[in-house]
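In: next comes the sequence, and after it the predicted model I'd like to discuss.
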Amino acid sequence: MTLISVICDTMILPFYPTFFADRFGIDNSHHVGAYIAAVCFTVMCAFPYWAKLAKRVHEVHIWVVTQLIAACLGIACFFSTDIVWFWVISLAMLVFKASYLLIYPFVLRLEDQQSHLGIVGLFSVLMHFGGIGGALLGGWVIDLTDIQTIYLIMALGDIVQVGVCLYLSKQLKLKWALHPKVSSPVLRKKIPNFIYTIGAVSLLVYFAGFLARPYFTLYWQHVSGISSTFIAGLMYAIPAWMALLGLILSKSRRSLNWTSQQHILAGLGFASIGLWLQASPDWQSVIVGRILLGYAMFVITVKLEVLLFSLSQPEHYGEDFAKIHFMQNLGVIAASFLVGSLVQPNAYDTPFLVASGAMTLTFFVFIGLFKVFTHSATHSQPLPQNQPTLESEKS
């Protein structure tokens, strides 16, 4: 279900400039940038409300309704010929699609904490390869037919998910009724301190990571002298393959016995080096930097989320993840507005240098916020029950 969702929802993402030019006659990069920022903002604002609703209504039933509405709005996007109405309809569609992010905390709630690392890693890989698959499928659709047909395929994906959810509801014998309000057995503040700290680090990480994306293919063609868009696409996809490698290695029993904090620190260091290498005029260094960045980003993002769910409680997974997701998207939006001003004609290395500096800054911010100890996790002292801190979390 996640793979279908990611593939369908990312089909149009690389082709928004083409879509607006062909469908509405708008050839303006600022318009495209504003729309992508609006998309990101809509999803990050809508998701917390679905997470709150999920405390009273089962997620499977939420998805049945929201994905059905999203499918109808997707069909409306296909027929839309007015740019104002397209903005209204498409952003409304994304409000309902945002509910599907609940699948992540939902699955984690079904598993014990020892399985969280594998689940988080699996979702990371699905997101990477789903995005690549969506871009390939979107390009294939554009070659065969009108670009707006993508919205019909997106609607079809939503309908398939509705069918799967109805099947799950029947198999699990779920009742269409509100859950009773249940107070958490663990007393905590409305927004615990770990949300602020993990959120701040996530914002900086996603800000730095996104700076290295938008102009990479053009930068690769400039540095390598190879004009092939296919080769550029392969270089762009290196982080996805490194994420798959990271998932495989995470299942190895020979993995380092480090805390999540120590893994994150190491990842931030390697990510900074990888971004700096990509600013090199030497194409071999760019490839090495891309490999380092891809693996480091997998480690950082997975370990940050493992850390989040180790400090949260199952009944708060959805709400806490929604808050962190909000901060991640703030970083992406900030980077999307900044990256255009950093790029000069035939000089695409500046975003990588700024991103490397941002990753280095995040390294020291992480130390300051979390007070990470350099000694082994085995030296950490257990704390009283229901009073978790970041130092007590084991990898």
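Out: Received it, and whenever you're ready, just let me know what you need.
In: CA only for contacts and neighbour counts going forward, please
Out: Fine.
In: residue 119 touches residue 108, doesn't it?
Out: Yes. Using Cα atoms under 8 Å, residue 119 and residue 108 qualify as a contacting pair, with a distance of 7.1 Å.
In: check contacts around residue 61.
Out: Residue 61 sits next to 165, 169, 176 when contact means Cα atoms under 8 Å, 6 or more residues apart in numbering.
In: in CSV: the residues you listed, plus secondary structure.
Out: What follows is these, written out as CSV (DSSP: H, G, I helix; E, B strand; the rest coil):
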residue, secondary structure
165, helix
169, helix
176, coil
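In: just among those, which is most surrounded?
Out: Using other Cα atoms under 10 Å as the neighbour test, the contacts of residue 61 are led by residue 165, with 21 neighbours.
In: skipping adjacent residues, who's closest to residue 32 in space?
Out: Leaving aside its sequence neighbours, residue 32 sits nearest to residue 17 (Cα to Cα, 6 or more residues apart in numbering; 6.2 Å).
In: what number of residues lie near residue 242?
Out: Neighbour tally, residue 242, other Cα under 10 Å: 22.
In: ugh, typo on my part, it should be residue 143
Out: Counted with other Cα under 10 Å, residue 143 comes out at 10.
In: ok, it to residue 11 distance?
Out: 13 Å (Cα to Cα, to the nearest Å).
In: also residue 23?
Out: 16 Å.
In: now swap in residue 138 and tell me
Out: 4 Å.
In: for residue 131, same thing?
Out: 8 Å.
In: and if you look at residue 111?
Out: In terms of Cα to Cα, residue 111 sits 31 Å off from residue 11.
In: which one of those two has more residues nearby?
Out: Neighbour totals were compared for residue 111 and residue 11, and residue 11 leads with 26 against 12 (other Cα under 10 Å).
In: let's bring in a second model and compare:
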Amino acid sequence: MSVKIRFSLLLMTTMAVIGDALLMPFYPQFFSQRFGVLDPKSAGIYLAAICFTVMWAFPIWAYLAKTIPTLFIMFITQALAGLLALSCFWVKSWELFWILSLAMFTFKAGYLLIYPLLMQLEPEENHARVIGFVSIIIHFGAILGALLGGSVLQIADVSKIYWIMAASDFIAMFFCVYLWKNFGLHLQTSDSVTNPKLEVDQKNREPASSWRTYRLGLVMLFFYFGANVTCPFFVTFWQSISKHQSTFWSGVIYSIPGIMALCVLWVTHKKNIAIPTMFTLGSVLVLSVVGYSLQNVSTETSVIIGRILFGIGIYYASIYLELLIFHGGNKDAYATDVSRVYFFQSMGVVFSSYCAGVLVDHANVQMTFYVGSFFLILTGVTFWFMKSHLLSGKTTSASEINLSSVITSQSITEFKGAKHDF
């Protein structure tokens, strides 16, 4: 794949994630300041509605991408999302805000097509490192978005955040036009030389079994529920136990898991360390549960240490599970496979967001850590029982699916300098 194409697609992903993450930790505060809505269930229900909207919208865009070029879809969807973001800046009605903002996220979901497009343009042997770098970009974008959102909440009118959201969508439009003009709608380049043997292998492959996809989807549902149930009210929880009430520093603490993902990438590159093969899905899930337990101790030190361990565990677990989506599949079906699994991921986030609001309303914020730990354990148990089905594939043996292949110093060097290989 051309370096220019890769860089543009990854930068588009970064901008989109930053835009999405601006208000993610701060919706309770945003609703309170902008609309005077104080009910804690409102934030949970709204986040659930966002996820539910994207959950249904993304498969529609993936279906259209079978016949309409992905770049054209992304150009149109990001343009409409940007205009709707500007409308959210002006709106004063709580009900109208719901309608316009959910419409905005319907079109924002179009940028999710970047992920299967990246995987389709890369050879299969590079999928693990692609997933690793996309995960890093998502974490980086979430960190920057949370810090930027916290800063805006502290120094300016909260509605100004929607100007930044609109800007991220319009920047994505610019990159769509750039790629379209230089490489065509289908991103054909002079270095897109295919291997005839690989082409035949891809044509002979059948799309991933629906039952395998649904089994993986169930594991993803439990994982995303457990990983996200503490998110809507974490800032509220931190401010209740900390002497530091600044929204900026609350955003920093919220972003520690993403910061840890970046630190792991830097260490593996600097020290030339490969991820040990003993880092199985089960071990990193246990690490995440320990992180949750430490956060539930409710002291500043224990929360910070817990966020660090939780971030490392969730990072590796998410890469492992994402790699399974493309394991032994057909490139032509990647968008369909991703949209199916994303449906279950979104269901996990939807249920977790709503459940968080109910738990805080009827119990307390700390209960979300207990529920999150339970669902992470349930993820490991479910994966264990379905392991033989999930690791079955046409081209890779089960023993080759491990975290040691995801990020190494060599893969980072290739990413920075290679023109034909990721």
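Out: Yep, it's here. Only a predicted model underlies this, so the values are computations on that prediction, with no experimental measurement involved.
In: quick check: TM-score for this pair?
Out: Laid over one another, the chains give 0.83 as their TM-score (TM-score structural alignment, normalised by the length of the first structure), with 376 aligned residues with a Cα RMSD of 3.1 Å.
In: follow-up on the earlier one: for the contacts of residue 61 of the first structure, which ones persist in the second structure?
Out: Counting by both residues aligned by TM-score structural alignment, their matches' Cα atoms under 8 Å, the second structure reproduces these contacts from the contacts of residue 61 of the first structure: residue 165.
In: from the contacts of residue 61 of the first structure, which is closest to residue 147 of the first structure?
Out: Ranked by distance to residue 147 of the first structure (Cα to Cα), those are led by residue 165 at 28.8 Å.
In: residues contacting the equivalent of the closest one over in the second structure?
Out: In the second structure, residue 165 of the first structure lines up with residue 176, judged by TM-score structural alignment. When contacts are counted by Cα under 8 Å, 6+ apart, residue 176 of the second structure is found next to 71-72, 74-75.
In: in TSV, list these along with secondary structure and distance to residue 373 of the second structure.
Out: As requested, those are exported to TSV (DSSP: H, G, I helix; E, B strand; the rest coil; distance: Cα to Cα, whole Å):
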residue	secondary structure	distance to residue 373 of the second structure
71	helix	40
72	helix	42
74	helix	37
75	helix	40
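In: dump those into TSV; add distance to residue 225 of the second structure as well.
Out: Converted to TSV, the contacts of residue 176 of the second structure look like this (distance: Cα to Cα, whole Å):
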residue	distance to residue 225 of the second structure
71	31
72	33
74	28
75	31
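In: hmm, which of these are common to the first structure?
Out: Shared with the first structure under both residues aligned by TM-score structural alignment, their matches' Cα under 8 Å, the contacts from these are 71-72, 74-75.
In: for residue 354 of the second structure, state which of these is nearest.
Out: Nearest to residue 354 of the second structure out of those is residue 74 (Cα to Cα; 29.4 Å).
In: contact partners for the aligned partner of residue 350 of the second structure in the first structure?
Out: Alignment note: residue 350 of the second structure maps to residue 333 in the first structure; criterion TM-score structural alignment. Contacts for residue 333 of the first structure were tallied using Cα under 8 Å, 6+ apart; they are 37, 40-41, 207.
In: drop anything exposed from those residues.
Out: With neighbours counted by 16 or more other Cα atoms under 10 Å, the contacts of residue 333 of the first structure contain buried members at 37, 40-41, 207.
In: quick check: the farthest pair among those?
Out: Across those (Cα to Cα), the longest gap, 14.5 Å, separates 41 and 207.
In: helix or strand: which one has the match of residue 350 of the second structure?
Out: For residue 333 of the first structure, the host element (DSSP states H and E) is helix 317-342.
In: name the residues of that helix that are buried.
Out: 317-336, 339-340.
In: try stretch 123-137 of the second structure
Out: Buried-residue list, stretch 123-137 of the second structure, by 16+ other Cα under 10 Å: 123-124, 127-137.
In: what do you get for stretch 365-375 of the first structure?
Out: If you call a residue buried by 16+ other Cα under 10 Å, then stretch 365-375 of the first structure has these buried ones: 365-366, 370, 372.
In: stretch 203-216 of the first structure now?
Out: Within stretch 203-216 of the first structure, the residues that count as buried by 16+ other Cα under 10 Å are 203-212, 214-216.
In: that stretch aligns to what range in the second structure?
Out: Going by TM-score structural alignment: stretch 203-216 of the first structure matches residues 221-234.
In: tell me the spacing between residue 105 of the second structure and residue 261 of the second structure.
Out: 26 Å.
In: repeat that for residue 324 of the second structure.
Out: For residue 324 of the second structure relative to residue 261 of the second structure (Cα to Cα), the value is 20 Å.
In: for those two, indicate the residue with more neighbours.
Out: With neighbours defined as other Cα under 10 Å, residue 324 of the second structure and residue 261 compare such that residue 261 has more, 24 against 18.
In: apart from its chain neighbours, what residue comes closest to residue 213 of the first structure?
Out: residue 236 (8.0 Å).
In: now which residue in the second structure aligns to that neighbour?
Out: Superposed on the second structure with TM-score structural alignment, residue 236 of the first structure falls opposite residue 254.
In: likewise residue 70 of the first structure?
Out: Aligning on TM-score structural alignment places residue 70 of the first structure opposite residue 81 in the second structure.
In: following element in sequence after the helix or strand encompassing that match, please.
Out: Per DSSP H and E, residue 81 of the second structure falls inside helix 70-90. Following helix 70-90 of the second structure in sequence order, the next helix or strand is helix 94-108 (DSSP H and E).
In: now the angle from that following helix to helix 70-90?
Out: With axes from the mean of the first three to the mean of the last three Cα atoms, to 10 degrees applied, the angle from helix 94-108 of the second structure to helix 70-90 works out at 160 degrees.
In: and helix 94-108 of the second structure, which stretch of the first structure?
Out: Structural correspondence for helix 94-108 of the second structure: residues 83-97 of the first structure, per TM-score structural alignment.
In: and that stretch, which residues are buried?
Out: The neighbour-count check on stretch 83-97 of the first structure (16+ other Cα under 10 Å) flags 86-87, 89-97 as buried.
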